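J.: no FASTA, just this:
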């Protein structure tokens, strides 16, 4: 087998060669252990000694010993190098099997309806992965803030992200409780909202989101007014259930209340259809096994539930303007 004629380069150039010579008390045996030539080991140690500014070995024709400088260097270099090797093994484990901490940036509005069932089943399937969910309405830089992935509605995901569908497309619907609608005229047209108390969402940039609709093929924004402004959709849904006013929210957030009659859908012919909710991350080349396992779990659960939507990852594409404010 052809021998290597250079010693591996690394963060601690020459230290591995030095420690191998110490262990074997021989340049020749150290070279054999590292799979390089004796001359390569000798040259590497000379470069290390030159960089340090002191001789590390006493060499004779029959033996190799350490100088006082070599003894001192060994006392610090050996544990440091062993710790570096151990750190590499820990990192390698994360690159070979699903384990470690999986951090997700998620808007609170999608937690109960979309993410909680997925996270619960994932934790049971992958007990070596810890999942940390950070509820955050604002957009974050995934890499800069230490997140493996995020969850957002499709129209808000940047085009350079890789997106995995979590839900089918769904409408933004105006909802109201039977209590609120009793004695009032139900809105049949967008303009009728002027006569109603409308609960509003404050966006992460501080502005209040208008209500968005589609009239035929024409997008329409309505400036509404009402007694309550909130920063998340679940709060708006809760207030609508209690009869405070009408709210415009993503259908999945209000699905349970619509199903049991606590809320009723209004102005449905004018509802904007959004692309749905997606898991997104920075790219396939940066996916550790823990995130890959979560992505595969998302796809499997989606297929198992018969959800519409792609089963493969894709680059996010530009989306139409947001319907009612960022989640």
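T.: Received, thanks. Since the structure is predicted, the reported quantities are computational estimates derived from the model, not experimental observations.
J.: From here on, just use CA atoms for contacts and neighbour counts.
T.: Noted.
J.: check contacts around residue 187.
T.: With contact set as C-alpha atoms under 8 Å, 6 or more residues apart in numbering, residue 187 has these partners: 193, 266, 267.
J.: could I get these as TSV with secondary structure and neighbour count?
T.: Output for these, formatted as TSV (DSSP: H, G, I helix; E, B strand; the rest coil; neighbours: other C-alpha atoms under 10 Å):
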residue	secondary structure	neighbour count
193	helix	18
266	strand	19
267	coil	17
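J.: Nearest to residue 227 among the residues you listed?
T.: Within the contacts of residue 187, the smallest distance to residue 227 is 13.8 Å, found for residue 193 (C-alpha to C-alpha).
J.: ok, and the closest non-adjacent residue to that closest one?
T.: residue 187 (6.3 Å; C-alpha to C-alpha, 6 or more residues apart in numbering).
J.: and here's the other structure:
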């Protein structure tokens, strides 16, 4: 129980509410009542002499003081939690909640083959998986680790390879190609309909990248369909709505069955594949090590 002069009193409630965007969600994460979270935050605000949250009927948001506190306290709290867990984990069975953020692409490739095995072999490890394609601040969102394409991992993170390199592909359905001339050069895209992808985090639309004679060429094709979800991008291509620029590992089944066909192959680049990434302080956590070891074993082929 926290003492009146404890500088950390109410901090866990504050961090949970800031990360989840509400007292109810924070209470569920901490295993207490929403009233207990609200009371702890109010006591912290009273002690600091400034409000930390802007409260509305739908959610709570951080004030300027709350945002400043969260920016400094969240990384420190994560470091302390990792240190405590590492100290108490020597020789112990992996346990606790493993929180992962993964893109849609990783669900069939990595999560589905490993999740059931992880739960059977390490029943004390609970798993929470957030599927989102946007770039995520692991510490701010309270995740233990994430999975992303290698080139999009922020600097300073430990990265563990999970898949082979990615060969990018421009694909279309047989029906689309039956109605349109097959593009032979990147410049031919001006006469085609493209399904365009908008990055969820930055809001920018992805420019298609090609290589020719050792030089990089980027094209911003026209298109009447814009999505911010990789799965919808692929299904739209299958439906014949246009050409799509995708990672080959995300459409292996479609390419093998012929429901999608590659074009412009000589001009497409290769990039690093999918990696599990996490802060260096987290690599000693038994629950994370258990997932890494299992993923390497299951995904080795």
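T.: Great, that's in hand. Note that the structure is a prediction, hence the values are computed from the model and not measured.
J.: At which residues are the strands of the stretch 1-150 of structure 1 located?
T.: Listed from the start of the chain, the stretch 1-150 of structure 1 has strands (DSSP state E, counting those that start in this stretch) covering 57-59, 64-66, 100-106, 129-135, 149-153.
J.: Same list, those strands, but as a markdown table with mean neighbour count and distance to residue 272 of structure 1 please.
T.: Supplementary listing: the strands of the stretch 1-150 of structure 1 in a markdown table, determined by neighbours: other C-alpha atoms under 10 Å; distance: least, C-alpha to C-alpha, whole Å:
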| stretch | mean neighbour count | distance to residue 272 of structure 1 |
| --- | --- | --- |
| strand 57-59 | 15 | 77 |
| strand 64-66 | 17 | 77 |
| strand 100-106 | 20 | 23 |
| strand 129-135 | 17 | 25 |
| strand 149-153 | 24 | 13 |
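J.: Could I get these in TSV, plus columns for distance to residue 166 of structure 1?
T.: Listed next are the strands of the stretch 1-150 of structure 1 as TSV, based on distance: least, C-alpha to C-alpha, whole Å:
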stretch	distance to residue 166 of structure 1
strand 57-59	62
strand 64-66	62
strand 100-106	12
strand 129-135	16
strand 149-153	9
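J.: Residue 253 of structure 1: which of those strands is closest?
T.: Distances from residue 253 of structure 1 to each of the strands of the stretch 1-150 of structure 1 were compared by C-alpha to C-alpha, and the smallest falls on strand 149-153, at 12.6 Å.
J.: For stretch 151-168 of structure 2, list every residue counted as buried.
T.: Using 16 or more other C-alpha atoms under 10 Å as the test for burial, stretch 151-168 of structure 2 gives 153, 158, 159, 160, 161, 162, 163, 165, 166, 167, 168.
J.: of those residues, closest to residue 284 of structure 2?
T.: Relative to residue 284 of structure 2, the closest of the buried residues of stretch 151-168 of structure 2 is residue 158; by C-alpha to C-alpha it sits at 11.7 Å.
J.: Quick check: the closest one vs residue 285 of structure 2, distance?
T.: According to C-alpha to C-alpha, to the nearest Å, residue 158 of structure 2 and residue 285 of structure 2 sit 13 Å apart.
J.: what does residue 186 of structure 2 give?
T.: Using C-alpha to C-alpha, one gets 47 Å for the distance from residue 186 of structure 2 to residue 285 of structure 2.
J.: Looking at those two, which one has more neighbours?
T.: Of the pair residue 186 of structure 2 and residue 285, residue 285 is the one with more neighbours under other C-alpha atoms under 10 Å, namely 23 against 20.
J.: ok, and the closest non-adjacent residue to the aligned residue in structure 1 for that one?
T.: Using TM-score structural alignment, the partner of residue 285 of structure 2 in structure 1 is residue 288. In this structure, residue 288 of structure 1 finds its nearest non-sequential neighbour in residue 95, 5.7 Å apart by C-alpha to C-alpha, 6+ apart.
J.: Could you report the neighbour count for the alignment partner in structure 2 of residue 192 of structure 1?
T.: Aligned against structure 2 by TM-score structural alignment, residue 192 of structure 1 finds its counterpart in residue 188. For residue 188 of structure 2, the count of nearby residues is 13 (other C-alpha under 10 Å).
J.: Tell me how far residue 188 of structure 2 lies from residue 180 of structure 2.
T.: The span separating residue 188 of structure 2 from residue 180 of structure 2 equals 11 Å under the rule C-alpha to C-alpha.
J.: Residue 212 of structure 2 now?
T.: Between residue 212 of structure 2 and residue 180 of structure 2 the distance, using C-alpha to C-alpha, works out to 24 Å.
J.: And for residue 102 of structure 2?
T.: 35 Å.
J.: still on that earlier bit, distance check, the residue nearest to residue 288 of structure 1 against residue 189 of structure 1.
T.: When C-alpha to C-alpha is applied, the distance between residue 95 of structure 1 and residue 189 of structure 1 equals 56 Å.
J.: One more: residue 85 of structure 1?
T.: Residue 85 of structure 1 sits at a distance of 69 Å from residue 189 of structure 1 (criterion: C-alpha to C-alpha).
J.: try residue 287 of structure 1
T.: Computed with C-alpha to C-alpha, the distance linking residue 287 of structure 1 and residue 189 of structure 1 is 48 Å.
J.: Please identify which of the two sits among more neighbours.
T.: Just comparing residue 287 of structure 1 and residue 189: by other C-alpha under 10 Å the higher neighbour count belongs to residue 287, 16 against 12.
J.: and the gap between the residue mapped onto residue 206 of structure 2 from structure 1 and residue 244 of structure 1?
T.: With TM-score structural alignment defining the correspondence, residue 206 of structure 2 maps onto residue 209 in structure 1. The span separating residue 209 of structure 1 from residue 244 of structure 1 equals 18 Å under the rule C-alpha to C-alpha.
J.: again, but for residue 21 of structure 1
T.: Relative to residue 244 of structure 1, residue 21 of structure 1 is positioned 79 Å away (C-alpha to C-alpha).
J.: So between those two, which is more surrounded?
T.: Under the neighbour definition other C-alpha under 10 Å, residue 21 of structure 1 and residue 244 were set side by side, and residue 21 has more, 24 against 21.
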